[in-house]
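K.L.:
Quick one: sequence plus predicted model below, questions after.
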Amino acid sequence: MGEPNYPLIFEPIYKERVWGGSRISTLFGRHLPSGNPIGESWEISDRPGDNSRLINGPLAGTSLHTLVERYPQAIFGHAIQYPQRFPILVKIIDAQDVLSVQVHPHEQAAALFGGEPKTEMWYVVDALPESVVYLGLRAGITRDQFEQLLAAGKAAEALYKVTVKPGDIIFIPAGRIHALGRGVVVFEIQQNSDTTYRVYDWGRVGLDGKPRELHLRESLASINFDDVEPGLVQPQPTQLLGWPAALVVDTPYFSVFTVRLGGKDEWSFSIDQCLIVGVVSGRIDVTGNDMTVVRSAGEFVMLPTKVSRVHIHAQHPAELLLTFPKLYC
């Protein structure tokens, strides 16, 4: 069978959510499972019970977790220590309704409550004209005031609200209280963690007709109450692998860049670390070790280090989101 030395494509894992919708289908031409609304598509996941399955090439049918276990050097390159699981999780999120007000724990809170720390970022793919995200606290809100508003069912009044449009970038470090607003579709890059502490859920019920669980003790221990009106990320122009790019997020867990290609552009480069390419818009051919895959808007491809040399051809003008996972084990 050999090693994973070619562009890897994984089967999406769809998640029903009370706030979900159908725009993963309408925007990207997907055939979604029938039934409840789909809020998330887990594009690259190495979670217990939610393990991405490879669907192309000689290793088709292999789980991502198995690839990481069996071929860590081919995936990540040379390292002193390899992670037990793939270090990041890649999702598409469709918020037909506003998500719960929530926070992800930092390392201290995660250790205290038995969760996993999580830092993440959103790239806004689509949004309604009035769409917003809630991000951090408004200036002047103290912890006491926040707790009073929360007890009164008015937690949203404490949050900083930012209008968003396609192309906007939101960074959510562990400890930042946040909520994705109605009408927003994002690509999400995050640490490999599924720990979310729900602070406030707008008084609604879940898909089972019952109120969803809140995690007030855990949330209050996790929220950074000094995180005031953080705003959107300002991309930093740079060069990436010999091509004009913008650095949008650089964390101990992953680095993310945006790249624009004109129609018929050709981009060749070498890699010495794992790379995930997501297509925001357009259509590209990605070639590595004599295998070519076609990726369109809303699709991702993983390029293991073993691929070494990569060639990307833009069939049409394309915008790409490039993510380099980091081995923070």
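P.N.:
Received the coordinates, thanks.
K.L.:
hey, let's count contacts and neighbours off CA atoms from now on
P.N.:
Fine.
K.L.:
Quickly find the element holding the residue nearest the centre of the chain.
P.N.:
With distances taken as Cα atoms, centre = their mean, residue 188 lies nearest the centre of the chain, 1.9 Å away. Secondary structure assignment for residue 188, by DSSP states H and E: strand 184-191.
K.L.:
What of residue 280?
P.N.:
Residue 280 is part of strand 275-281 when elements are defined by DSSP H and E.
K.L.:
I'd like to know which elements that strand is packed against.
P.N.:
Applying 3 or more Cα pairs under 8 Å, 6 or more residues apart in numbering; DSSP states H and E, one finds that strand 275-281 makes contact with strand 291-296, strand 300-303, strand 318-325.
K.L.:
got another, please set it beside the one above:
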Amino acid sequence: MGKYLNRLPNYDKYPAVTVKGFEESVTKGYEAVSAKLKAHQPEKGRFVIAVECYPGVREDEIKQGLTSAFDTVTILHADAIMESAETVTNKIKRNMTDDRVFGFMAPHRLEEFVDEQKLATFREQAAKVQDGVVFIYGVGATLIEENPDLLVYADLTRWEVQQRFETKEIGNWKADNKDEEPLKKFKRGYFFEWRMADRVKQRLFEKADYFLDTEKADSPVMVDGEAYLNGLQQAVNQPFRVVPYFKPGIWGGQWIREVVDLDDDAVNYAWAFDCVPEENSLNLKFGDTIFTLPSINLVYYQPVELMGDKVHARFGKSFPIRFDFLDTMEGQNLSLQVHPLTEYIQDTFGMPYTQDESYYYLDCSDDATIYLGLKEGVDKEEMIADLKRAEKGEISFPDEKYINQFPVKKHDHIAIPAGTIHCSATDSMVLEISATPYIFTFKLWDWDRVDLDGKPRPVHIDHGKEVIQWDRTTSWIEDHLIDQAEVVKEAHSWTEEKTGLHEREFLETRRHTGNGPVTHETGGIVNVLNLVEGEEATVESPSGEFAPYVVHYAETFIIPANVTTYTIRPSGPSEGKTIATVKAYVRT
């Protein structure tokens, strides 16, 4: 039995959506995939295959693997039509900025980086082939041939791209920076190349004949376009989970390792990203085969069905709700930090909305605390001066002089609107429920430590001082952010509470606690939930819209807007026992 649990963990690390009716639509392994493509080739004449690749895909592997079944092939690499790495870098320089972490959201399209003379030469070369296969691959393959005889889209999740950054396997697209620190490679991906590549991807959803899962080296999984799109359509008509991922950090703890039942290779696990559709993956299960795709594709292809008409009208193709875990159990404090106000994130980084958030305490020690807001009578200039002295290593920042520290207990829910100084302290397990722009944390002080790579973590005092709300002092925090839970409905077997959030935040959160079934109405708005108490629950449709769906302790799950009504009840080992869920949705 575990230290933090009185039961064995049953958290599902590899959830999948079972796609019905397309069980035979997948092909595994390069030999079989290449043979599948060859089957489309006519006996005579020119046959063009275009494989559009997401940045980070192993393109040499794609070339060798997908052409292995063909006898005569003219191979064209799309990279050869692009401008030089130096030219591309100069064009995006303004958006990348000199900052180690932050850039400005770039509006570029892939076409802007094409050398028209090289493109014309390639098209002429392709046109000369009168008989046989023309194989075009890479980022921009569809710019050489917009209407190929066969179109394959080779995709990759952003989390996997980041792992390849970390191991120095790859650099950014059109950048000779394989050995650059991962933070800078991530910045270029986040602010430039992923946005550009996603624009290409979205216009190819209904054009691609096949989609290729390239997550694992030399282990491709290919599914035909009809099955792929139908899988996404099926996903938005039932509860589902995205595939979580876990990351160590200098302040990380041991709760995630035990409850999620992770291996012991890492020194700790600081984060568990349980619902971040922009970076998580989504598993579609065709028969016995798992096909992995970026979960953001579901947002791009089915935004209204997933999020609802009102949410789509407000946020476009941006999933606005984020659930993740912050584990400091037997760990350290997070950095002292603040998030930008809406106007600041818009003007400075080109983002449409900001990172309002909240901390829901899944677990914590008896003496756990949160750093939140300023003490009364703080001198602004004096505090900023002390932060800068601490950054230089001249002093340890005297947090007790400036920052409140409040006690917290299990199931407390603390609202943290942007502009509020905060920090989750040691020996806490936080379920962070927040808006989605997730990298815009201005660290003000990092407790005199270096990161796991031995380098000081970047602090952004100059950004922070522009957004700190100096009137959010002790009394304001106590009145607006602490202990805001309010019972709004009681039934025979359960209670509904409004647990937050502050009126400046666009998310509404509700906790349902009890030992019987609870009926929920989505009202055409996506719901995101976590089972915060109890070992197991079953989500069901009163009208049979979807099959019963089982969730376990600490699992985050999504109820799409297409689902109208659903119930949640204790099940399995929790039958007849008290369970609790926390639900978040966009206020309208």
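P.N.:
Sure thing, it's come through. For clarity, every value in this text was computed on a predicted model and none was experimentally measured.
K.L.:
thinking again about what came up before, which stretch of structure 2 lines up against the strand holding residue 280 of structure 1?
P.N.:
Residues 527-533 of structure 2 are the counterpart of strand 275-281 of structure 1, counting by TM-score structural alignment.
K.L.:
superposed on structure 1, where does the helix or strand hosting residue 283 of structure 2 end up, distance-wise?
P.N.:
Secondary structure here is read from DSSP H and E; on that basis residue 283 of structure 2 sits in strand 281-286. Plainly put, strand 281-286 of structure 2 ends up 5.0 Å away from its match in structure 1 on average once the two are laid over each other (mean Cα distance after the TM-score superposition for structure 1).
K.L.:
Next secondary structure after that strand?
P.N.:
In the C-terminal direction, the helix or strand that comes right after strand 281-286 of structure 2 (DSSP H and E) is strand 289-294.
K.L.:
After superposing, tell me the mean distance of the next helix or strand after that next one to structure 1.
P.N.:
Next in sequence after strand 289-294 of structure 2, counting helices and strands by DSSP H and E, comes helix 296-301. The superposed helix 296-301 of structure 2 is, by mean Cα distance after the TM-score superposition for structure 1, a mean 1.2 Å from where its aligned residues fall in structure 1.
K.L.:
now helix 296-301 of structure 2: how far from the chain's centre is it?
P.N.:
Using Cα atoms, centre = their mean, to the nearest Å, the mean C-alpha position of helix 296-301 of structure 2 is found 12 Å from that of the whole chain.
K.L.:
so that helix aligns onto which residues of structure 1?
P.N.:
Helix 296-301 of structure 2 lines up with residues 65-70 of structure 1 when matched by TM-score structural alignment.
K.L.:
And that stretch, what's buried?
P.N.:
Within stretch 65-70 of structure 1, the residues that qualify as buried are 65, 67, 68, 69, counting by 16 or more other Cα atoms under 10 Å.
K.L.:
Likewise for stretch 326-341 of structure 2?
P.N.:
For stretch 326-341 of structure 2, by 16+ other Cα under 10 Å, it's 326-329, 331-341.
K.L.:
Name the nearest residue to residue 124 of structure 1, ignoring sequence neighbours.
P.N.:
Once flanking residues are discounted, residue 124 of structure 1 sits nearest to residue 186: 4.5 Å by Cα to Cα, 6 or more residues apart in numbering.
K.L.:
just so I have it, where are all the helices in the stretch 201-329 of structure 1?
P.N.:
For the stretch 201-329 of structure 1, the helices identified by DSSP state H, counting those that start in this stretch occupy 216-222, in order along the chain.
K.L.:
Filter the buried residues of stretch 326-341 of structure 2 down to the ones in strands?
P.N.:
With strands taken from DSSP state E, the overlap with the buried residues of stretch 326-341 of structure 2 comprises 326, 327, 336, 337, 338.
K.L.:
Tell me the one of the residues you listed nearest residue 95 of structure 2?
P.N.:
Lowest distance from residue 95 of structure 2 to those (Cα to Cα) belongs to residue 338, with 22.8 Å.
K.L.:
Average separation of the strand holding residue 280 of structure 1 from the aligned part of structure 2, please.
P.N.:
Mean deviation of strand 275-281 of structure 1 from its aligned counterpart in structure 2 after superposition (mean Cα distance after the TM-score superposition for structure 1): 1.0 Å.
K.L.:
name the element the aligned residue in structure 1 for residue 237 of structure 2 belongs to?
P.N.:
Alignment note: residue 237 of structure 2 maps to residue 5 in structure 1; criterion TM-score structural alignment. Secondary structure from DSSP H and E places residue 5 of structure 1 outside every helix and strand.
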